[in-house]
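1. sequence and predicted structure, then a few things I'm wondering about:
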Amino acid sequence: MFIDDTIAAISTPVGEGGIGIVRMSGKDSLSIAEKIFRSFKGKNIRDMKSYTMMYGFIIDPKTNEKVDEVIISYMKAPNTYTREDIVEINCHGGVVAVKKILSLVLQNGARLAEPGEFTKRAFLNGRIDLSQAEAVIDLIRAKTSESMHIALEQTQGKLSSKIKDIMNRLLGILAHIEASVDFPEDDIENVVSSKIIKDSREIINDIEYLIKNAETGKILREGLNTSIVGKPNVGKSSLLNALLEEKRAIVTDIPGTTRDVIEEYINIRGIPVKIIDTAGIRETEDIVEKIGVEKSKEYIEKSDLIIFMVDSSRPLDDEDYEIIQLIKHKKVIVVINKIDLPLAIDLDVIKSNFKEENLVFASINTEKGIEDIKQKIEDFVFSGEVKSKDIYVTNVRHKDILFKAKESINKGIETIELGLPLDIASVEYKDAYLKLGEITGDTAAEDIIDRIFSDFCIGK
């Protein structure tokens, strides 16, 4: 795709701030800047070297009035983010200044950039592939250092390298099929078939490994939906406050204090956790509390993980048993709270319904058990495995493609095992190759590419 125009956008959040940045990318970036910029020392902007800055003023060419005091930075193609000439105008932060400067840039030859168009140009100009481009938005939206680290690795091509390796191995399989079809007199089909099946199963193992890590990747990208559930006065709000390290929820001895759900994002050992303190589940005549109880039940269904709290100083009752029935099909950490008080709970009932390794004995008021709960959450996300060396598929689109590619390869194996001609199997291997190319962008349709970049903010 040939790109001939120059785009511009505000690349910093609109609002009050120390600086604002208006960015241009395209062959006319420097000439547009020349029309509206005057150097403080009378220097010619055309004499700027790449990766240098110049101090001066933005001028309205029609009135010759100064608009703002700025610093211009210039980056010459192809060693830039978009592989095009880039000019950035660093002005004072604030709505008026940056919008006025953007307006002058647009009046003098630039076009307003579409969402994500700077990154799209980096992709179209071959600096990054599609999966790296998608990782840019993950990097911007990262909620923890761990999710930021994984997104950064994706922008540097960690996933791309693995996908391209699998695609190259599929090309090898297709080459073997081609050779067998072209030279049937060499009687190599049986040997080729055995090798193709062996190579195919190795590829499937690699794809399954990526799919296995996709759930963890999705959590690190979007956050772990975690609901704290239990009957009233078992310590749910106290746990929320302890995890947040602030008094976010009201804590009293009066049952039914929490009548609505409370949602907060917290960082637990690098994992973004969307923690939800639900209303105590019980039978009630209070209309408002009843609505809260129903919402609690809805959140149980939506949650990736449930923290079920019980009061160890009280025997289990009908309310506890009702909650157990609601959550027994979910991933559950059971927090047996108030262990500083005399034990009255029947632990055998708890152990018969939940895995013993998922039990935590705690006294939230004394902060006993808080670190154990955090460890259980981390174990749930990473399954206790070393995480830093893994490749994580963080994108639902990528996961879906991997499933479809695996399906095609399995069909290819079935075709060969049925004794059908190898050129019939080649259709399935080509399909798997084309599917995987949608991750890197090598075979992605234009409408898919447009949809991906439409999720970006303008200016990136």
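-> Yep, that arrived.
2. use CA for all of it now, contacts and neighbours both
-> OK.
3. helices or strands next to the top strand by length along the chain in the packing?
-> The strand that spans the most residues within the chain, counting by DSSP state E, is strand 65-75. In this structure, strand 65-75 packs against strand 52-60, strand 86-92, helix 95-107, with contacts taken as 3 or more Cα pairs under 8 Å, 6 or more residues apart in numbering; DSSP states H and E.
4. which of these sits closest to residue 139?
-> Comparing those against residue 139 with Cα to Cα, the closest turns out to be strand 86-92 (21.2 Å).
5. who's in contact with the closest one?
-> With contacts defined as Cα atoms under 8 Å, 6 or more residues apart in numbering, strand 86-92 is touched by 17-26, 29-30, 33, 68-77, 80, 97-98.
6. how far is it from where the chain is centred?
-> Strand 86-92 has its average C-alpha position 29 Å from the chain's average C-alpha position, going by Cα atoms, centre = their mean, to the nearest Å.
7. tell me the angle of it relative to strand 65-75?
-> Between the axis of strand 86-92 and that of strand 65-75 there is an angle of 140 degrees, by axes from the mean of the first three to the mean of the last three Cα atoms, to 10 degrees.
8. strands of the stretch 151-300 of the chain, start to end?
-> 224-229, 262-268, 271-277 (DSSP state E, counting those that start in this stretch).
9. first to last residue in stretch 204-223, what's the distance?
-> 28 Å (Cα to Cα, to the nearest Å).
10. now do the buried residues in that stretch.
-> Residues of stretch 204-223 classed as buried under the neighbour-count rule (16 or more other Cα atoms under 10 Å) are 204, 206-207, 210-211, 213-223.
11. residue 257 is in contact with residue 237, isn't it?
-> No: proximity of residue 257 to residue 237 does not meet the contact threshold set by Cα atoms under 8 Å, at 9.4 Å.
12. compare neighbour counts for those two and give me the winner.
-> When residue 257 and residue 237 are compared on other Cα atoms under 10 Å, the one with more neighbours turns out to be residue 237, at 28 against 17.
13. for the closest residue in space to that one that isn't next to it in sequence, what are its contacts?
-> Closest residue to residue 237 in three dimensions, ignoring its sequence neighbours and counting by Cα to Cα, 6 or more residues apart in numbering: residue 249, at 5.6 Å. Residues counted as contacts of residue 249 (Cα under 8 Å, 6+ apart) are 237-238, 240-241, 258, 262.
14. change it to 10 Å
-> 236-241, 257-258, 262, 277 (Cα atoms under 10 Å, 6 or more residues apart in numbering).
15. kindly report the same for residue 436.
-> When contacts are counted by Cα under 10 Å, 6+ apart, residue 436 touches 163-164, 166-167, 398, 401-402, 404-406, 442-444.
16. put this next to the first one:
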Amino acid sequence: MKNFGENDTIVAISTPPGEGGIGIIRISGENSGIVASKLFKCAKKDLTVENFESHKVVYGKIVDEKGNVIDEALCIAMWAPNSYTKENVVEIQSHGGALVVRRILELALQNGARMAEPGEFTKRAFLNGRLDLSQAQSVMDIIKARTDASLRMAAGHLQGKFSDEIKAMRHDILEVIAHLEASIDFPEDDIEDVAKDEASAKVRSIKNRIEEMLSTFNTGRILRDGLVTAIIGKPNVGKSSLLNTLLREDRAIVTDIPGTTRDSLEEYANIGGVPLKIIDTAGIRETEDKVEQIGVEKSMSYVQKADLILALFDTSSDLTKEDEEIINLLQGKEGIVLLTKNDLSCVLDIEDLQKRLQGNFKYMQISTFNNDGIKELEQEIVNRVYSGTVKQAEGVFVNNVRQANALKEAQKYLEDCLNTIEMDMAEDFIVIDIRSAWEKLGEITGDTVDEDIIDQIFSQFCIGK
């Protein structure tokens, strides 16, 4: 981020674009009060923003450089270090029209502030020690959370539950390093073997803790980003009806005319706290319609990249040529086979289907007409996502690739450390490996991370946060 680190004052609109009841303009930096006082005039004429009590709301008016009133507003000063960034922060709450909010922003820029870059407020909170890097990343996770479980995980990270686990392991590693270095510095005390034995036991314990944390990564990633779920089947098998049922709203058009869905629809559904990113694909069949052909090709591609495949087969009819194409497409894969139209007489030879479709599939019968089997399907999805992890512990789940990679590298260094101990090598070599693990864990909290990585992380934030 260019210019960051200087004692400048930054400003941004912190509410979403568009019209709303309230618009918030956030100013942060040493001169926040001075900048705000030039555009916000309170009802008490002898009171300026620089003299506001911290965290007290004050009513006033926004005026331009000519003294013209732009809007009525509320102003809150939060003086350092008791603010989000641990700097002087002033927030102005105006009416939420796009024009008035933009005008207030322009006035702040004219009076000495500069435009904040993406994530710069949170980056300042991190650099000023209010948040560690894991907590800072969780800010965007809270904003983007789509289910209660997603929110619990993000809130747990923000409260430091995940960071506390990392810091505890780093503390234990430092103890091991201290004991090993003591045996190096005082060889006459004959503590070498004892130090190595203690180091081996502690390193194994830390390695097991990392392994337990890594086992939560798949669940954490899904809670954060959503479970990419592809609904696959021939035309009129009930794909759009299933989408509408899971969404609990009529999102997709449902008719008995084949080819109604000619492109893929993407929607999020909340299934037992799991955010499902559902892709309702075009029915797979041969068609002369070029638009529908593209939709069919996209349907086939989604099978390759989906986290979960829901393959639909109509129990009220025999297997068709289109079904055969889907069977061939799904060979060797895994997911859930949904036997649809369970409310009608069963004609499909289910045992024959199971013989033909080779892979790891669970078979379930459903009917979107009377919702038969839908609750069981939803519970199966939840079980697959959590896969034995404790739902109450979302706050310590690993939820992004950066965290997972750092943990894997730390685990590798700990394995190298154990091998070094087993080979009865000198303590100096053991310390090298275990210190490398300590540094890798520090990358998660930001204690040992490069500035380029910090910049890259905060560049993904929205402006104003």
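-> Thanks, I have it. The structure presented is a predicted model; accordingly, all values stated were derived computationally and were not measured.
17. ok so, going back, how about the buried residues of stretch 204-223 of structure 1, which pair is most distant?
-> Greatest spacing in those, by Cα to Cα: 204 and 223 (28.2 Å).
18. could the strands of the stretch 151-300 of structure 1 go into JSON lines alongside mean neighbour count and distance to residue 449 of structure 1?
-> JSON lines is the format used below for these (neighbours: other Cα atoms under 10 Å; distance: least, Cα to Cα, whole Å):
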{"stretch": "strand 224-229", "mean neighbour count": "25", "distance to residue 449 of structure 1": "28"}
{"stretch": "strand 262-268", "mean neighbour count": "16", "distance to residue 449 of structure 1": "31"}
{"stretch": "strand 271-277", "mean neighbour count": "24", "distance to residue 449 of structure 1": "28"}
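19. in a markdown table: the ones you listed, plus distance to residue 310 of structure 1.
-> Below are those laid out as a markdown table (distance: least, Cα to Cα, whole Å):
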| stretch | distance to residue 310 of structure 1 |
| --- | --- |
| strand 224-229 | 9 |
| strand 262-268 | 19 |
| strand 271-277 | 14 |
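20. out of the ones you listed, which gets nearest to residue 138 of structure 1?
-> Smallest distance to residue 138 of structure 1 across those (Cα to Cα): 12.9 Å, for strand 271-277.
21. how about the closest one, aligned to which bit of structure 2?
-> Per TM-score structural alignment, the counterpart of strand 271-277 of structure 1 in structure 2 is residues 274-280.
22. for stretch 148-155 of structure 1, same thing?
-> Alignment of stretch 148-155 of structure 1 against structure 2: residues 151-158, by TM-score structural alignment.
23. list the contacts of that stretch.
-> Contact partners of stretch 151-158 of structure 2, identified using Cα under 10 Å, 6+ apart, comprise 131-145, 148-150, 159-164, 220, 223-224, 273, 391-399.
24. list buried residues within the residues you listed.
-> Neighbour-count burial within these applies to 131-142, 145, 149-150, 160-163, 220, 223-224, 273, 394-399; the criterion is 16+ other Cα under 10 Å.
25. now for residue 257 and residue 237 of structure 1: what residues contact both?
-> 249-251, 279-280.
26. just the buried members of those?
-> 249, 251, 279-280.
27. reformat these as a markdown table; add distance to residue 411 of structure 1.
-> Converted to a markdown table, those look like this (distance: Cα to Cα, whole Å):
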| residue | distance to residue 411 of structure 1 |
| --- | --- |
| 249 | 54 |
| 251 | 58 |
| 279 | 49 |
| 280 | 50 |
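28. nearest to residue 57 of structure 1, out of those residues: which one, please.
-> Each of those was scored against residue 57 of structure 1 by Cα to Cα, and residue 249 proved nearest at 50.9 Å.
29. what does that closest one align to in structure 2?
-> Under the alignment (TM-score structural alignment), residue 249 of structure 1 pairs with residue 252 in structure 2.
30. where's that match relative to residue 268 of structure 2, distance?
-> Residue 252 of structure 2 is 13 Å from residue 268 of structure 2, by Cα to Cα.
31. please enumerate the shared neighbours of these two.
-> Common contact partners of residue 252 of structure 2 and residue 268 (Cα under 10 Å, 6+ apart): residue 243.
32. circling back to that earlier point, tell me which of the helices and strands packed on strand 65-75 of structure 1 sits most buried.
-> Burial of these is given as mean neighbour count (mean count of other Cα atoms under 10 Å); strand 86-92 ranks first at a mean of 24.
33. comparing that strand with structure 2, how large is the average distance?
-> In the superposition with structure 2, the aligned residues lie an average of 1.2 Å away from strand 86-92 of structure 1, counting by mean Cα distance after the TM-score superposition for structure 1.
34. out of the helices and strands packed on strand 65-75 of structure 1, which comes closest to residue 422 of structure 1?
-> Closest approach to residue 422 of structure 1 among these (Cα to Cα): strand 86-92, 51.1 Å.
35. the closest one aligns to what range in structure 2?
-> Counterpart in structure 2 of strand 86-92 of structure 1, with TM-score structural alignment as the criterion, is residues 89-95.
36. hmm, back to that, how far away from the center of its chain is the match of strand 271-277 of structure 1?
-> Put simply, stretch 274-280 of structure 2 sits 15 Å off its chain's centre (Cα atoms, centre = their mean).
37. mean offset of that stretch relative to structure 1 (after superposition)
-> Once superposed with structure 1, the aligned residues differ from stretch 274-280 of structure 2 by a mean of 1.1 Å; criterion: mean Cα distance after the TM-score superposition for structure 1.
38. same deal with stretch 169-183 of structure 2?
-> With the two structures superposed, stretch 169-183 of structure 2 lies on average 1.2 Å from its match in structure 1, counting by mean Cα distance after the TM-score superposition for structure 1.
39. for that stretch, buried residues please.
-> 169-170, 172-174, 176-177, 179-183.
40. tell me how far whichever residue in structure 1 pairs up with residue 335 of structure 2 lies from residue 237 of structure 1.
-> With the correspondence set by TM-score structural alignment, residue 335 of structure 2 lines up against residue 332 in structure 1. If you measure residue 332 of structure 1 against residue 237 of structure 1 using Cα to Cα, the figure is 18 Å.
41. and what of residue 173 of structure 1?
-> Residue 173 of structure 1 sits at a distance of 58 Å from residue 237 of structure 1 (criterion: Cα to Cα).
42. just residue 214 of structure 1 next, same as before
-> The spacing between residue 214 of structure 1 and residue 237 of structure 1, counted by Cα to Cα, is 32 Å.
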